[in-house]
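> Just to be clear, the model below is a prediction. Sequence and coordinates:
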Amino acid sequence: MFEKANKPLIIITLILLMLVIVPIILIPNSVVSFLSLLYKFITTDLAWFFLLLGFAMAVGAIVLLTTKYGDIRLGGKNAKPHYKTFTWIAMNLCSALAAGVLIFGMCEWMYYVNGTPFGIKPGSIEAYEYASAYGMFHWGFSAWAFYLITGVALGYLYWNKKIGTLQVSKLCANVLAGDELWRKGLRWFIDAVLVFCYFMAIMTTVGIGTPVLGELASDLLGVPNTFGMKIGVIIIFGIFFTLSTSKSISNGMARISDFNVWLAIGFFVFVLLVGDTAFILNNITMAIGTNIREFVRMSFNTDAVAATGFVQGWTIFYWAWYVAITFMCGIWIARTSYGRTLREIAVSNCIWAVLACWLTFGILGNYGMGQELFHGANFSGTLGKLGNNGVTLEVLKTMPLAKICIFVFLILLFFNLASTVTANSTSLSMYTSVKLKADEEPNPWYKTFWCLLFLIIPVGILLLEHNVEGLNVLQTIQSMITISSLPVLVVLVVLGISFGKALKEDIKTGEILESIDDNKQNKWK
């Protein structure tokens, strides 16, 4: 199982994990206080940096979509894709979307109606209009650009420069190579930080998703949603995704992703038809228009004067979240995108994925908004009491065939979580392996080992919720993932320098032509 494992890296990761879990168990209140202080510093004092970074990523995505750099093919001009296009897009979608887009797609607008941007009066018509648009912005073009830029940089270094590992410290050898103490230290720092941030990303994904699973399951079974019930949901979920991860990518992740996408399409069509269809479509159209009109304002809004906390609590959190998980998603994109041009990857991530998110927010969110505006529901008013878990269930209960809808949404959420965790554990097992061939997957038992470790994080979150009275779980998760983004910023800088250096050298020597289809090489001569 551990023959090709990077054992020192595993040991460092376990130590870091214990440094998080032990304080959660022994001094939970102190942990929450510390997280709140550090979170406030990052989201307030560094807001400008995260916003500029997000806009820069969006500009980079536009460059890949519209210039000759999009013609570069991962693996070289003769490389053929490993997966069918639909399956490839579905895997990339499901590896990054997880439960978040389903849960927030249904209830994020409620937060924005109560806590509005730009000083808009809460509960006003304008508040509802911006509530529809802002969720699309947070899950839109800039968000997916984070994953795209990291993925193509990793993919080019891995496939085209033929570096036989996905470890960033080795992919960036043109910057980090050398025996100087600072270089050695930076190499270990990079790998340890990225592995640790994998766990933080899983914490966010599973920490947000499993409580909703528990709420839905308890309603269907007619039993209280107790602490034991929540632990049981995590165990069942863990068994499933462990079995999925033990398969190869094509047999495990690919099948889950295909099924997940088709089930989501069917459910969304049903919700669109049984809801206020005209209102949903009209509000989607208006929200898209608002995003186009307000994109620059939203991208640079630091809320410095009004200081409402909206930007810090949402936009900065999201951008920090995307930074924290960008290598997790980037490694997956790099690994599965062999034979694809950078433009194809950009279209997959910044067109198809964005449309998927917008449809999710547009249909699920506007269904609930329609129920509140026209049918007497008060979801935004009960959000503070019920939280994400309870309000998601309440929205589903308003649908025709409510029990069936709850069951379908539970299955959809379950498989969405499973596909993301499967992708993460596969990527992590690859990252912490040595001497893997380009088309080789890690030992199934080694992937299972990481799956079991992943279960520690959601259990730790449940312990915090159980032991700290009145704890805001969402805010705690936001704090932890935001804090974990800081060291990743250092790694992003190193990757950017390494990728830029490699690309510049290949263009200078003409080696870049080996990655460009023959009929497009005239642009590079």
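Perfect, thanks for sending it.
> C-alpha only now, for contacts and for neighbours.
Fine.
> Could you measure from G207 over to G100?
From G207 across to G100, the span is 10 Å (C-alpha to C-alpha, to the nearest Å).
> Please enumerate residues in contact with the helix or strand in which W445 is found?
Secondary structure from DSSP states H and E places W445 in helix 444-454. Helix 444-454 is contacted by residues 1-2, 199, 202-203, 238, 241-243, 245-248, 421, 425-426, 428-429 when judged by C-alpha atoms under 8 Å, 6 or more residues apart in numbering.
> How about that helix, which residues are buried there?
For helix 444-454, the buried set under the neighbour-count rule, 16 or more other C-alpha atoms under 10 Å, comprises 444, 446-451, 454.
> take the one below as the second:
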Amino acid sequence: MKHSIRKEDNNVFYISLIITFIVVIWGIFDPGGFANVTNSIFEFLVTKFGWFYLLSMFIFVIFAIGIAFSKYGRIKLGSDDSKPEYSNISWFAMLFSAGMGIGLVFWGVAEPLNHFINPQGLEGGSPVAANFAMKTSFFHWGLHPWSNYSILALALAYFQFRKNRPGLVSSVFIPLLGENASKGIIGHSIDVLAVVATVAGVATSLGLGTLQINSGLNYLFGLPTTTIVQIIIITTVTILFMLSAVTGLDRGIKILSNTNLMIAIVLLVLAIILGPTVKIFKSFTSGLGAYLNEFIKKSLEIRPYRSNQWLGDWTIFYWAWWIAWAPFVGTFIARISRGRRIKEFLLGVTVVPSLGSFVWFATFGTLGIDLGPKIAQKAIKTTETAFFVVMNHYPLGNVISFVAVILLCTFFVTSADSATFVLGMMSSNGGLDPTTRRKLIWGIIQSLLALSLMLAGGLKTLQIASIAAAFPFAVVMVIACFSLLKALRNDEFIKKLKNK
């Protein structure tokens, strides 16, 4: 038995490594060709299957809400007497750090300002554009991405802790494919795809995080934006998350995530106090109202007879990106959620972090928009520096920027640490505690991938490649909904309810 498990480990592990190295070599030595192929594939997917991305993400939201408030919401992710492993604060801090993290700091100012200056079908820089900017940012970072994560996370947690199956994406399909779902070609293909999508997605975020940290240090201390500085940053962060990975989930990631949450709250409170406080609260209220009012319309809005360029560049790009991240974030959230009831789990993974994102964008988006179109245009010229350009116009702006750089570093370390943990699980037959050696191997690989493609100018290309490669995951996740529903219907707890 031990021999067969080790062999399966190595199948997924080695195939994933080979594919990753092929992508790296191609991206470094033929960046032009790599970019052309990935862009063509992505353009085809956006043009021909944009409707499918929109429909899939809407289904995930409806499914998550429906399951939460159904009789299945009472089922526990584990035995009926199991208790949650982590406190609500630590649990939320970990899932938020893994699920959004660097993205919030990177886009918190930049996205609202982009929509403010270049709104869809509106006059840029106008009050109407400001309202559009807020509700659109809420839409892109609200219930859709978190519902997308929750679907896979719920299915994985249910089969791991309720049914004692391996922590692999392929395990979710046991009700449809039978007990050997994880061992066949289909199961192996799903698990390899999950590993490759995770490596590419995390490497992209690490690269973008490095660029923004470098930009922040340049803005604050005049540190040059050079290759050598970026190598030093990514090497330092790699050493830090390796140390964290070695200490394990309960110490390294948990402590770092709690630290992230505290720093993020400090940053948020500082920004609200020093910024246009009343306008921030008005933006939050107005944005939330517009978000809820237009939720269904925006979820399914695609123009059959006109150009969908804006939609492809923003909404569909985001939906594809969140789906590409689902294997990583879903696996990690599942791992830390043993003992929670399904209703508590789903509301905790969807509603709570969505509200956190709304407050974040209302705060930092308003800080940017309130400075007017001229500053906004200057800020969005370079996405990495948008945050620092805006903060420079407020009292104690340097203090806020410095706190933001620290938060970027801690989010950076936590994301990479969580990813090495998840990659270790995925390539170790779903083992809940992967070996330090395997985590270190993946940690080094994802840092090298980020660094090499950053230097080759291929980060954006890698992001598009990971999104294109993860397209089958949209299909996988829709099927996962049916598989999970079939398993829940046959759950012992539900059978007992029926008998009563």
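Happy to help now that I have it. Please read all numbers here as calculations on a predicted model, not as lab measurements.
> Superposed, how do the two chains score by TM?
The TM-score (TM-score structural alignment, normalised by the length of the second structure) is 0.93; 496 aligned residues with a C-alpha RMSD of 2.4 Å.
> Mean distance between the helix holding W445 of the first structure and the second structure after superposition?
For helix 444-454 of the first structure, the mean distance from the matching residues in the second structure following superposition reads 1.5 Å, by mean C-alpha distance after the TM-score superposition for the first structure.
> Give me the range in the second structure that that helix lines up against.
Counting by TM-score structural alignment, helix 444-454 of the first structure pairs with residues 436-446 of the second structure.
> Also stretch 60-79 of the first structure?
Mapped onto the second structure using TM-score structural alignment, stretch 60-79 of the first structure covers residues 63-82.
> And that stretch, what's buried?
For stretch 63-82 of the second structure, the neighbour count (16+ other C-alpha under 10 Å) marks 63-65, 67-68, 71-78 as buried.
> Ends of stretch 150-162 of the first structure, what's the gap?
In stretch 150-162 of the first structure, first residue to last residue: 17 Å (C-alpha to C-alpha).
> which other residues reach that stretch?
The contact list for stretch 150-162 of the first structure, computed with C-alpha under 8 Å, 6+ apart, reads 74-76, 163-166, 168, 171-172, 326-327, 329-335, 337-338, 342, 345, 492, 495-496, 499, 502, 515.
> Onto which residues of the first structure does stretch 239-256 of the second structure map?
On the first structure, the counterpart of stretch 239-256 of the second structure by TM-score structural alignment is residues 239-256.
> Buried ones in that stretch, by neighbour count?
Across stretch 239-256 of the first structure, burial judged by 16+ other C-alpha under 10 Å covers 241-242, 244-249, 252-256.
> how deep is H82 of the first structure tucked in, by neighbour count?
15 (other C-alpha atoms under 10 Å).
> before we move on, the earlier item: Provide the contact partners of the match of stretch 239-256 of the second structure at residue level.
Outside of stretch 239-256 of the first structure, the residues within contact range by C-alpha under 8 Å, 6+ apart are 87-88, 90-91, 415, 418-419, 421-423, 425-426, 441, 444-445, 447-448, 451-452.
> Show me the helices in the stretch 351-500 of the first structure, by range?
Secondary structure of the stretch 351-500 of the first structure (DSSP state H, counting those that start in this stretch): helices at 353-360, 366-374, 379-397, 402-431, 444-454, 456-467, 473-509.
> looking at those helices, which is buried most?
Across the helices of the stretch 351-500 of the first structure, averaging neighbours per residue (mean count of other C-alpha atoms under 10 Å) puts helix 402-431 on top, at a mean of 23.
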